[in-house]
Every structure is written in structure tokens, then in C-alpha cells.
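S.K.: predicted model, plus sequence, below.
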Amino acid sequence: MNGYGNGNITLRLARDENFEGIWPILRSVIRAGETYAIDPQISRDGAFDLWMQSPRATYVAEVGGEILGTYYIKTNHAGGGAHVCTCDYLVAEAARGQGLAAWMCEHSQAEALKLGYRAMQYNLVLSTNTHAVHLSHKLGFDTVGRLPTAFDHPKMGLIDALVMYKWLEF
């Protein structure tokens, strides 16, 4: 993705002050409770820790200082599993359907390799999130497991979640 609209989009490491632009996107997605297993009532401080402090790296996608998307990379498990990372991605509602999620996912794989990870795993991709499932498959992830009724969706009730995995080393 070389540009967004009439301007150029930048994808870079986030700084703490960027949370002002990340929080509205994060809050909207979390409060809906339809895609992430995060407490919908998480506080702003809790969300800051989750998105900015706990991950190994957090990135923002922006145009002219406006944050349109964000993702983080963190180690999925310690010890013998520390070579596997996980990521979560968010795109502002106004920027959806423009290819930004795909670009961030591709970027995250390259960054993960730079950080020394050898594989990426998504632990809980909701089966009803067909866009995320399709995009993950398109970008080379395999569905390696199905967790029956693992997520209590606010509109659909208990739904399945998928575990998706991709080996990154070539």
C-alpha cells in the first residue's frame, strides 16, 4: 500500500503520545465486543498497558498525523515457545476496506522476523470474522485448530474461534 486517498500513509513504531489517536479506535472495537477477547469495560489505562506497554513493539499507520490503524507484536509464549509471536490489528472504521489491514499484516511479518521470531500465531480468530479469516488465509496462515464455542459473542451467542499459524522463516 503506497498511499491512502490523496496522501501518503506512514507505518512506524508508535510512541506513548500516539495512544491519544489509538484509543478511540481501540475503544470502539473493544466496546462492541465482537472481535477480540478483551474486557469491553477495560479502562483507558488498562488499554494503554495492553496495547502500548505489554507488547514487544506497537506500530501506527497514519496520514498527516491522523492514526488510521495500529498493530502490536508480542511473544506468544515464554521459554521453548518464545520464537512464536502473536499480533492484533485495528483499523479505524473510516479506513476499512482500503487494504490497510493486509498491509499491516504483511509489515508485521517482516518486523517479526527482524525481532527474531520464526513463526506467528493468532490464538483466537472468531469464526464469524470472515474478513480476518479470509485475509489470514490469503496471507499464508493455516487454520491449525478450532475451539468450539470459545467466544460468547454479544449478538450471536457462543461461537467457534480459530487458531491460525504461519511459519515465517524461509
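M.R.: Done, it's in.
S.K.: CA atoms for contacts and neighbours, from now on please.
M.R.: Fine.
S.K.: hmm, residue 14 and residue 62 touching each other?
M.R.: No. Applying CA atoms under 8 Å as the test, residue 62 and residue 14 come out as separate, 10.4 Å apart.
S.K.: I'd say residue 86 and residue 122 touch.
M.R.: Yes. Between residue 86 and residue 122 there is a contact under CA under 8 Å: 5.7 Å.
S.K.: which one's more surrounded, those two?
M.R.: residue 86 (21 against 18; other CA atoms under 10 Å).
S.K.: buried residues in stretch 108-127?
M.R.: Of the residues in stretch 108-127, 108-109, 112-113, 117-127 count as buried by neighbour count, 16 or more other CA atoms under 10 Å.
S.K.: just stretch 32-43 next, same as before
M.R.: Those would be 33, 34, 35, 36, for stretch 32-43 by 16+ other CA under 10 Å.
S.K.: dropping in the other structure now:
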Amino acid sequence: MLIREATADDWPAIWPFFHTVVAAGETFPYPVDLGMAEARDWWLLAAPNRTVVAVDDMGTVLGTAKMNRNQPGNAAHVASASYMVDPAYEGRGVGRALCEHTVAWARAAGFRGMQFNAVVETNEHAVALYRSVGFDVIGTVPEGFHHPAKGYVGVHVMYRSL
């Protein structure tokens, strides 16, 4: 698996699984009816932020991550990231590789920490993955996310020092 910079040419490969994940309404706080053009603008970030794709030997996009500062100004020393893996490739280490890549990027870029603002507590696989790479739940917003099947569930804020 190779992780490389995403380009506008990657968007047609990202969009189908991005749309599937967002439309399910279970893990991202994006509008479930988010359109392709708006989604592209939200996901493909301009420098100094980054968006990457994980690809296999054939160039198939398996997943993607975006990295950015969590806040501007005097809080710009904390990074953030978001991840999406094509459901067809779940369980193959794509999410872990992307997460480890973003942590390494944030450290190399001089960030002092990394924070995830909205990890849905029922997304147990993601919570376990983030814990395994050093993130802790530092707070939970009770009923901060309206899950389509489980109703109102908590949203974790997760953090790790770099």
C-alpha cells in the first residue's frame, strides 16, 4: 500500500465511498445529502493542509485522509485529521496506515498535539484504532450525534501529544 498526495484526479475514485459513508449517517457529522462538488471542496484541502489517498499496487484508491490544523491563531499548534476507508477494503489495515501517516505528518510539521473533535462513540472500530495509536478520550459530548439507528449517542473528543 502506498500513501500519496491526493489530486483532483482522485476525486472520482474517492466520491463513491465518501458518498456511501456520509449518506449512511453513522460516523461523520456531514449532511447526509452532501453533494459531490461541496464534498470535494470540504475534503480536498489546499496547502498547508493535506489530503492523501492510500492506493494498492494497481493504483486503486482504498481510503483517504485529510490533515489540517484544528484551530487558527493561538491554537494552531494542534493538528486534526479525518479518515475514510472504502468499505470494500475495511479490515485490511488501510485505516491504521492512514492514521499513522497523519500522526507522522503532524509531528514532522511541528504540531504539539493532535485532536479529533467528533468521534462518534458507537464507531467502536475507530475508537479502538485511535486508542491503539495513542489517542485518549478527553471528553464526550452526551447525545452530540444523531445516529440513524441508535438515536442520540455521544461524540468523543480524542487527543494525543506529539
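M.R.: Right, received. Where do you want to start? Only a predicted model underlies this, so the values are computations on that prediction, with no experimental measurement involved.
S.K.: for residue 22 of structure 1, state which of the buried residues of stretch 108-127 of structure 1 is nearest.
M.R.: Among the buried residues of stretch 108-127 of structure 1, residue 108 lies closest to residue 22 of structure 1 (CA to CA), at 17.3 Å.
S.K.: so what does that closest one match up with in structure 2?
M.R.: If you follow residue 108 of structure 1 across to structure 2 using TM-score structural alignment, you land on residue 102.
S.K.: how big's the offset between the helix or strand where that match lies and structure 1?
M.R.: For residue 102 of structure 2, the host element (DSSP states H and E) is helix 94-108. Its aligned residues in structure 1 lie a mean 1.0 Å from helix 94-108 of structure 2 after superposition (mean CA distance after the TM-score superposition for structure 1).
S.K.: so what secondary structure elements neighbour that helix?
M.R.: Secondary structure elements in contact with helix 94-108 of structure 2, counted by 3 or more CA pairs under 8 Å, 6 or more residues apart in numbering; DSSP states H and E, are strand 61-69, strand 78-85, strand 113-120.
S.K.: what's the longest one aligned against in structure 1?
M.R.: When strand 61-69 of structure 2 is aligned against structure 1 using TM-score structural alignment, it corresponds to residues 67-75.
S.K.: now for the buried residues of stretch 108-127 of structure 1: which two are most distant?
M.R.: Pairwise across those, and taking CA to CA, the largest span is found between 113 and 127, at 27.4 Å.
S.K.: need the contact list for the aligned partner of residue 136 of structure 1 in structure 2.
M.R.: In structure 2, the residue matched to residue 136 of structure 1 (TM-score structural alignment) is residue 130. By CA atoms under 8 Å, 6 or more residues apart in numbering, the contact list for residue 130 of structure 2 reads 99, 136.
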